[in-house]
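Visitor: the sequence and its predicted three-dimensional model are supplied below.
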Amino acid sequence: MSVTASQDETAQGSTRVSRRRDRRKAEIVKTATSILAEAGYAGMSLEDVAEKTDIAKATLYHYFSSKDDLVAVALEALTQEVLLRLRAREESVGDASATEMLAALIDEQVLILTETAPEVAAAFSWPRAWPEAFEEPMKHMRRRHDEAFRAVVERGVSDGEFRVDNINVALQCLHGILNQASVWVRPGVHEVDRTEVRRDIVACALRLFV
């Protein structure tokens, strides 16, 4: 066997190990996120995460140095998922007015909070007791999320499409509506008319701007 072939096999083996590690890490993060959504920070333990992922607790420390490390990664993963979904919705709408774009983003956010990723609502919309160490990181995550809406609102104001005296206040009110939507359109409620209810929430939220 040539040196090059041996190196290729070693590289492929290393890649497989890396992929396997990434899959296991993603599984751990997904499990931790689920527990956080159900029980909050205080109710989550590494023992529970290890049991639900069917691995030894000691193995967790090969992936995460502590509970806070794991929680931080889970929260960032949720943030990234939301931002990716909002960005995809923007791209699907394409060249649209600020009103149309904002309506699409509001609709997508309600979908995220009530159907596609309800754990986001549990973690961010109605936060339970979080350690002080998470205050600044969560503020930063919220600001990144807020920017997706702020950019559209600022464009609407600049174009004369929106009439808003104070963008910060209007956006805070919008997030309040979205947070409440995650409670109102929760699983088991409005199952028959969810699309209609979501449409009504979007129409109500838009009145803050037009």
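Guide: Received the coordinates, thanks.
Visitor: please make it C-alpha for all contacts and neighbour counts, starting now.
Guide: Noted.
Visitor: stretch 157-170: end-to-end distance?
Guide: End-to-end distance of stretch 157-170 (Cα to Cα, to the nearest Å): 12 Å.
Visitor: use this one as the comparison:
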Amino acid sequence: MQLDSAGIFVKRMEVAMSAVMAKNGHQTTYDQFAARNAEILAQLPEDQRNNIAAYFSGSTSMPGLTPGKLIEQYLAWAKLAVFKTRVALDRGAPNRASDFFKGSPIVAFGDRSKSEKPEEIAEFAKTVRGGNCEEFSATAFVELKQMGARPIRWFKLNNADHAFVMIGHQGRIFQMDDAMLKTLGASMVVCDAWNDDYFIASRIPERLPGYKAPFHATSYADFGC
């Protein structure tokens, strides 16, 4: 953790050394190597994944990870984050009908810190073991961050009341609209812990609670972008 905080990405070093050893030992194909190391490779920027693939295979046309493998990893991260969030916030959401019999906490959410930091919101949510979509999404963001998932962004809808997390796409995104969703939707994944759901972002119009056209969401926090 100290090395990570100092800007030294240990897992990148580990997977690079693994690639050197596997190539020199003629132990495996790159596809096999990438499948075994997909979780770490998915955390790297695309150019670094491609550099490892080019070194291993000797071909600059070899993708670091195929789009399908990236989506598989993003979905795996989202599934785990939803599970861990709903375990931590086991009393559920007072504004979600299916959570009513879980003993959803009736608390004054306005009394919590006015912080917009997902880490502080998640800490509060874990204390009361529940919350609304903001608390659930902030907690999922923190869970994803702790498991090393990247790139991740914490979004809130501008024209409706819902918050969620998106995984994928290297580079800054401050606003997401319908045009951007059409361009990037197939390469990103939504993690919606409040709704106990995760899915490819292109399905936002049919799966995201509160969705209404035109789609417009703002990113309030990101990691690994």
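Guide: Received it, and whenever you're ready, just let me know what you need. Only a predicted model underlies this, so the values are computations on that prediction, with no experimental measurement involved.
Visitor: quick TM-score on the pair, please.
Guide: With the length set by TM-score structural alignment, normalised by the length of structure 1, the two chains reach a TM-score of 0.41; 130 aligned residues with a Cα RMSD of 4.9 Å.
Visitor: can you point me to the longest strand in structure 2?
Guide: Taking DSSP state E as the criterion, structure 2 has its longest strand at strand 216-223.
Visitor: can you list the buried residues in that one?
Guide: His216, Ala217, Thr218, Ser219, Tyr220, Ala221, Asp222, Phe223 (16 or more other Cα atoms under 10 Å).
Visitor: tell me how far Lys139 of structure 1 lies from Glu100 of structure 1.
Guide: Lys139 of structure 1 sits 28 Å away from Glu100 of structure 1, going by Cα to Cα.
Visitor: hang on, I meant Ile35 of structure 1
Guide: Counting by Cα to Cα - Ile35 of structure 1 and Glu100 of structure 1 are separated by 36 Å.
Visitor: so the two - more neighbours on which side?
Guide: Between Ile35 of structure 1 and Glu100, counted using other Cα atoms under 10 Å, Ile35 has the larger neighbour count: 19 against 15.
Visitor: element containing the more buried one, please.
Guide: Taking DSSP states H and E as the criterion, Ile35 of structure 1 maps to helix 3-43.
Visitor: mind listing what's buried in the following helix or strand past that helix?
Guide: Using DSSP H and E, the helix or strand that follows helix 3-43 of structure 1 in sequence is helix 46-53. Along helix 46-53 of structure 1, these residues count as buried under the neighbour rule (16+ other Cα under 10 Å): Leu46, Val49, Ala50, Thr53.
Visitor: and for stretch 71-78 of structure 2?
Guide: Buried-residue list, stretch 71-78 of structure 2, by 16+ other Cα under 10 Å: Ile71, Glu72, Gln73, Tyr74, Leu75, Trp77, Ala78.
Visitor: in which helix or strand would I find the third one?
Guide: In this structure, Gln73 of structure 2 is located in helix 67-88 according to DSSP H and E.
Visitor: from the contact counts, what lies against that helix?
Guide: Counting contacts by 3 or more Cα pairs under 8 Å, 6 or more residues apart in numbering; DSSP states H and E, helix 67-88 of structure 2 packs against helix 38-41, helix 133-146, strand 189-192, strand 197-200.
Visitor: run through the neighbouring helices and strands of the second one.
Guide: In terms of contacts (3+ Cα pairs under 8 Å, 6+ apart), helix 133-146 of structure 2 is packed against helix 67-88, helix 118-128, strand 152-157, strand 163-167, strand 189-192.
Visitor: would you turn the ones you listed into JSON lines with distance to Tyr55 of structure 2?
Guide: Below are these laid out as JSON lines (distance: least, Cα to Cα, whole Å):
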{"stretch": "helix 67-88", "distance to Tyr55 of structure 2": "19"}
{"stretch": "helix 118-128", "distance to Tyr55 of structure 2": "38"}
{"stretch": "strand 152-157", "distance to Tyr55 of structure 2": "28"}
{"stretch": "strand 163-167", "distance to Tyr55 of structure 2": "27"}
{"stretch": "strand 189-192", "distance to Tyr55 of structure 2": "29"}
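Visitor: sounds good, over and out.
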